[in-house]
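1. Quick one, fold the following:
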Amino acid sequence: MSKKIAVINDLSGFGRCSLTAAIPTISVMGVQPCPLPTAVLSAQTGFPSYYCDDYTEKMEYFRQEWEKMGVQFDGIYTGFVASETQIRRIFRFLDTFYRESTFLLVDPVMGDEGRVYKLFTPELLRRMKELALRADVVTPNLTELCLLTGADYGELGRMKGEKEITEAAGELAEKLMESGPDTIVVTGIRFEDAQSGERMIGNLAVDQSGRRLSAFPYIGGSFSGTGDLFASIIAGGIARGDDIFRTMDLAGEFVERAMKDSAAEGVERNQGTNFEKYLGMLLPGR
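-> Next up is the predicted model:
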């Protein structure tokens, strides 16, 4: 019987993010994604115009019906949430489906590059902290790690060297782990290579066994959905029983290839990356 992950995220028709990124990624890894939409959008919110159908009140119907079915999940993975009310719905979902054998991965989507997203509120942060502390694995970028730990992003943003920024990020991750999560994977850490001066971007995994950085040349710019792809691969790898450090390496390489391809083709950032052609990298046994 295949492993199952409940994926709580929005569904956007355009933008190659959220559920449209998570479903194929987790599926090709040999794991069944069971989507619970938080909202249905014509396009992700980076586009100048979009229609959004809020599913906050409908989330409870999914929980109730799945409870009637007696289903069990190997993992629960939460992404973008639009309000603190949705996080309360997620807590109710966890009360029903989170078991000792279930992992909870929280991707705390709140901001990037030192800026918070437009739906961000202090109450949403408070609730997101509560959710992150219940998680087994949290996948924040540097901005979100600072928000969760109360650190100053400006201080980290001024750091250029690999050693100083990974040391600072690692200490913040360990601080967050003291209150709950077993593993933190910090994404999108930018620095300059000490020898070549080349711009790099890396991901840092921290657990009880230590820290591990996986880095690649930074091509510049950003694309919609790369964080969703990364977190989805981490979730799929955990469900498969893969080593977290190897999974992080795989996720980083996958996202790097998709970004390079999209940059070479001149894809507009809101459209997301050309990740589909690289899904074979994620097949079990590769």
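
2. contacts, neighbours, all on C-alpha from now
-> OK.

3. Relative to the centre of this protein, find the outermost residue for me.
-> What lies farthest from the middle of the chain is residue 195; by C-alpha atoms, centre = their mean that is 30.8 Å.

4. that's a strand at that one, yeah?
-> No. Assigned with DSSP: H, G, I helix; E, B strand; the rest coil, residue 195 falls outside any strand and is coil.

5. Could you give me the buried positions within stretch 102-119?
-> For stretch 102-119, burial by neighbour count (16 or more other C-alpha atoms under 10 Å) applies to 102-111, 114.

6. which stretches of the stretch 101-250 of the chain form helices?
-> Secondary structure of the stretch 101-250 of the chain (DSSP state H, counting those that start in this stretch): helices at 122-134, 142-149, 153-157, 162-177, 226-240, 244-265.

7. Contacts only, for the nearest residue in space to residue 54 that is not next to it in sequence.
-> Closest residue to residue 54 apart from its sequence neighbours, by C-alpha to C-alpha, 6 or more residues apart in numbering: residue 39 at 4.5 Å. Neighbour list for residue 39: 9-11, 52-56 [criterion: C-alpha atoms under 8 Å, 6 or more residues apart in numbering].

8. swap in residue 247?
-> 233-234, 237.

9. The same query, at a cut-off of 7 Å, please.
-> With contacts defined as C-alpha atoms under 7 Å, 6 or more residues apart in numbering, residue 247 is in contact with 234, 237.

10. hmm, back to that, out of the contacts of residue 39, which end up buried?
-> For the contacts of residue 39, a burial check counting by 16+ other C-alpha under 10 Å picks out 9-11, 52, 55-56.

11. and of the residues you listed, the nearest to residue 172?
-> residue 9 (26.1 Å; C-alpha to C-alpha).

12. Spell out the secondary structure type for that closest one.
-> Counting by three-state DSSP, the backbone at residue 9 sits in strand.

13. Would you do the same for the sequence below? I want to compare the two.
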Amino acid sequence: MQLLSIQSHVAHGYVGNKAATFPLQMLGWNVDVLNTVNFSNHTGYGSVHGEVVAGDKLAEIYAGLCDINVQYDALLTGYIHGASSLAAVGQMCKAVKRSRPQCLWLLDPVMGDDGQIYVSEDVIPVYRQLVHSGLVDVITPNQLELELLLDFKITSRDDLRRALATLHTEHQIKHVVISSLFLSAQQLGLESKGCFYCCVSSKDADEPILFEIPKLDSYFTGVGDLFSALLLDRLFRLQDVVLATNQVQSVMSRVLAKTQRMCVERLGGTVQGKLGDATSMKECELRIVECRDLYHLEQTDFRAVQL
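-> Coordinates of the predicted model:
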């Protein structure tokens, strides 16, 4: 199985391609990597050195892959900082999909989280064009990114249903997995508390479903990048987005628990990752290598609830 992963790179830590490549290799994928940035570390440390890779440089590398006729079974696209780079990546992915329609394209529209946008705002209209292309198979936005893609706020269950219907009918997206919703249980018509919600919807399914995921009292980076990589693998194998998401969330819960446990064991106390605090950010890096025995697990820990 051959995959092209187009997202960020950091010398230290685990986000972007650093979070995705090794787990995918452990699952049997041959991963070709295009790095959209080359940074010393992720931006949560408060200080970062390196460079953003321009769109023409990305296109040049991709041209080399075309020259040697690499054929891809899947595409994974994540953090891309500027509009020109995103447009170049979009052209690559469209070319792959048109030549190999069976290739699975998972687009993670990485734009922001917790109310904060951390890419150039000129990428938003480019993402909207890509989502509208009819070539994307699955997207994995969080709620903020979903709102940016559709240009309206989601404050209720009805808003969420409208957003999902728009993606399926107007944009022809087969599968939508909203990795994290910040709607409350009350807004979603649920009784649970102390959870966040993952929403899964398929174009051909009758009803979207929700998974209730217990919250961990810490801040981890790279979680969405690992989630999207594992989801692509499971969806490719299982062809069932609800089962795939349940398995991946179950793996993610174990990865985060192990990361947190190893941090406590090393320091003798709890560390809560805080943006801008280099010490806590370093301690809360995902233990990607140490969790290598978890990525293949097929447990389904979470109960699906209809939206």
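
14. circling back to that earlier point, can you redo the helices of the stretch 101-250 of the first structure as TSV, where the extra columns are distance to residue 27 of the first structure?
-> Output for the helices of the stretch 101-250 of the first structure, formatted as TSV (distance: least, C-alpha to C-alpha, whole Å):
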stretch	distance to residue 27 of the first structure
helix 122-134	25
helix 142-149	27
helix 153-157	35
helix 162-177	29
helix 226-240	8
helix 244-265	15
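
15. follow-up on the earlier one: filter the contacts of residue 39 of the first structure down to the ones also in contact in the second structure.
-> Mapping these onto the second structure (both residues aligned by TM-score structural alignment, their matches' C-alpha atoms under 8 Å) leaves 9-11, 52-55 still in contact.

16. and the residue nearest to residue 125 of the second structure when sequence neighbours are not counted, how many neighbours?
-> The spatially closest residue to residue 125 of the second structure, leaving aside those adjacent along the chain, is residue 149, at 7.9 Å (C-alpha to C-alpha, 6+ apart). Per other C-alpha atoms under 10 Å, the neighbour tally for residue 149 of the second structure reads 22.

17. which ones are touching residue 149 of the second structure?
-> Here residue 149 of the second structure is in contact with 124, 127-128 (criterion: C-alpha under 7 Å, 6+ apart).

18. What strand or helix carries residue 91 of the second structure?
-> Element membership for residue 91 of the second structure (DSSP states H and E) is helix 83-99.

19. what packs against that helix?
-> helix 55-67, helix 123-131 (3 or more C-alpha pairs under 7 Å, 6 or more residues apart in numbering; DSSP states H and E).

20. for the helices of the stretch 101-250 of the first structure, which one sits closest to residue 68 of the first structure?
-> Nearest of the helices of the stretch 101-250 of the first structure (C-alpha to C-alpha): helix 226-240, 23.7 Å.

21. For the closest one, give me every contacting residue.
-> 3, 17-18, 21-22, 25-26, 29, 31, 74-75, 105, 107, 139, 244, 247-248, 251, 255.

22. Which stretch of the second structure lines up against it?
-> Mapped onto the second structure using TM-score structural alignment, helix 226-240 of the first structure spans residues 223-237.

23. Now that stretch: buried residues?
-> Under 16+ other C-alpha under 10 Å, the buried positions of stretch 223-237 of the second structure are 223-236.

24. and what of stretch 279-297 of the second structure?
-> Neighbour-count burial for stretch 279-297 of the second structure flags 280-288, 291, 294-296 (criterion: 16+ other C-alpha under 10 Å).

25. can you check stretch 127-145 of the second structure too?
-> Those would be 127-128, 130-132, 135-145, for stretch 127-145 of the second structure by 16+ other C-alpha under 10 Å.

26. nearest to residue 90 of the second structure, of these?
-> residue 130 (6.6 Å).

27. What are the neighbouring residues in contact with that closest one?
-> Contacts of residue 130 of the second structure (C-alpha under 7 Å, 6+ apart): residue 90.

28. Recalculate using a threshold of 10 Å.
-> 86-87, 89-91, 93-94, 107, 109, 136, 171 (C-alpha atoms under 10 Å, 6 or more residues apart in numbering).

29. Between those residues, which sits nearest residue 204 of the second structure?
-> Ranked by distance to residue 204 of the second structure (C-alpha to C-alpha), the contacts of residue 130 of the second structure are led by residue 171 at 14.0 Å.

30. Is it correct that that closest one is in contact with residue 165?
-> Yes. Assessed by C-alpha atoms under 10 Å, residue 171 of the second structure is found in contact with residue 165 at 9.3 Å.

31. Quick check: neighbours shared by the two?
-> By C-alpha under 10 Å, 6+ apart, residue 171 of the second structure and residue 165 have no common neighbours.

32. Distance to residue 120 of the first structure added to the buried residues of stretch 102-119 of the first structure, as a markdown table?
-> Converted to a markdown table, those look like this (distance: C-alpha to C-alpha, whole Å):
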| residue | distance to residue 120 of the first structure |
| --- | --- |
| 102 | 29 |
| 103 | 26 |
| 104 | 22 |
| 105 | 20 |
| 106 | 17 |
| 107 | 15 |
| 108 | 11 |
| 109 | 9 |
| 110 | 6 |
| 111 | 8 |
| 114 | 13 |
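
33. Which ones among those map onto strands?
-> The strands, defined by DSSP state E, take in 103-106, 111 from those.
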